[in-house]
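Trainee: sequence unknown, structure follows:
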């Protein structure tokens, strides 16, 4: 990196503190291990999730397979 280029700074996803994006920070993009663990806990509790359709449970999958198999048998 040349002398005039500033290091990339990002906001910690947990507390919004500015963090230098560097290999020297093992917790990046978080500012600390504490913020990293708080974020992990929020995902584990289900407080954070990726938007989308809910996943099907095994019963729904089994029913879908049985309907498909019946459809194939009826068409033969």
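Mentor: All right, it came through fine. Please read these numbers as outputs of a predicted model, since none were measured by experiment.
Trainee: Please make it C-alpha for all contacts and neighbour counts, starting now.
Mentor: Will do.
Trainee: roughly how far out does stretch 16-34 sit from the chain middle?
Mentor: Distance of stretch 16-34 from the chain centroid (CA atoms, centre = their mean, to the nearest Å) equals 18 Å.
Trainee: Actually, stretch 67-76.
Mentor: Here the centre of stretch 67-76 is set off from its chain's centre by 38 Å, with CA atoms, centre = their mean.
Trainee: Could you do stretch 47-61 as well?
Mentor: Centroid displacement of stretch 47-61 relative to its chain, using CA atoms, centre = their mean, is 14 Å.
Trainee: Going by secondary structure, the nearest residue to residue 15 once chain neighbours are set aside is in what exactly?
Mentor: Leaving out its chain neighbours, the residue that sits closest to residue 15 by CA to CA, 6 or more residues apart in numbering is residue 35, at 7.2 Å. When secondary structure is defined by DSSP states H and E, residue 35 falls within helix 33-45.
Trainee: Check it against this one:
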């Protein structure tokens, strides 16, 4: 039985198979749109409790 996923860019149903060289995307175009979004920093992973930087360049412990 084939597995289908939604293209992350346009939502089209895509078969998850080796014959689909763009998986999980439906096409080269959708793949490039996603890559461009990463390059433009439209995606971000939130960070929680980042260490504070010191003003005197002393390494933080």
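Mentor: Right, received. Where do you want to start? Remember, predicted model here, so these are calculated numbers, not experimental data.
Trainee: Post the TM-score for the overlay when you can.
Mentor: TM-score for the superposed chains, counting by TM-score structural alignment, normalised by the length of the second structure: 0.78, backed by 58 aligned residues with a CA RMSD of 2.4 Å.
Trainee: Just give the number of residues close to the aligned residue in the second structure for the residue nearest to residue 15 of the first structure.
Mentor: Mapped onto the second structure by TM-score structural alignment, residue 35 of the first structure lines up with residue 30. A total of 18 residues lie near residue 30 of the second structure under the criterion other CA atoms under 10 Å.
Trainee: Quickly note the distance from residue 30 of the second structure to residue 37 of the second structure.
Mentor: Distance of residue 30 of the second structure to residue 37 of the second structure, computed by CA to CA, to the nearest Å: 11 Å.
Trainee: And for residue 56 of the second structure?
Mentor: In terms of CA to CA, residue 56 of the second structure sits 36 Å off from residue 37 of the second structure.
Trainee: More neighbours: which of these two?
Mentor: Shown here are residue 56 of the second structure and residue 37; by other CA under 10 Å, residue 37 has more neighbours (11 against 6).
Trainee: what about residue 10 of the first structure, is that helix, strand or coil?
Mentor: Here residue 10 of the first structure takes the strand state, with states given by DSSP: H, G, I helix; E, B strand; the rest coil.
Trainee: In contact with the counterpart of it in the second structure, which residues?
Mentor: Applying TM-score structural alignment, one finds that residue 10 of the first structure aligns to residue 5 in the second structure. Residues near residue 5 of the second structure by CA atoms under 8 Å, 6 or more residues apart in numbering: 13, 14, 15, 16, 24.
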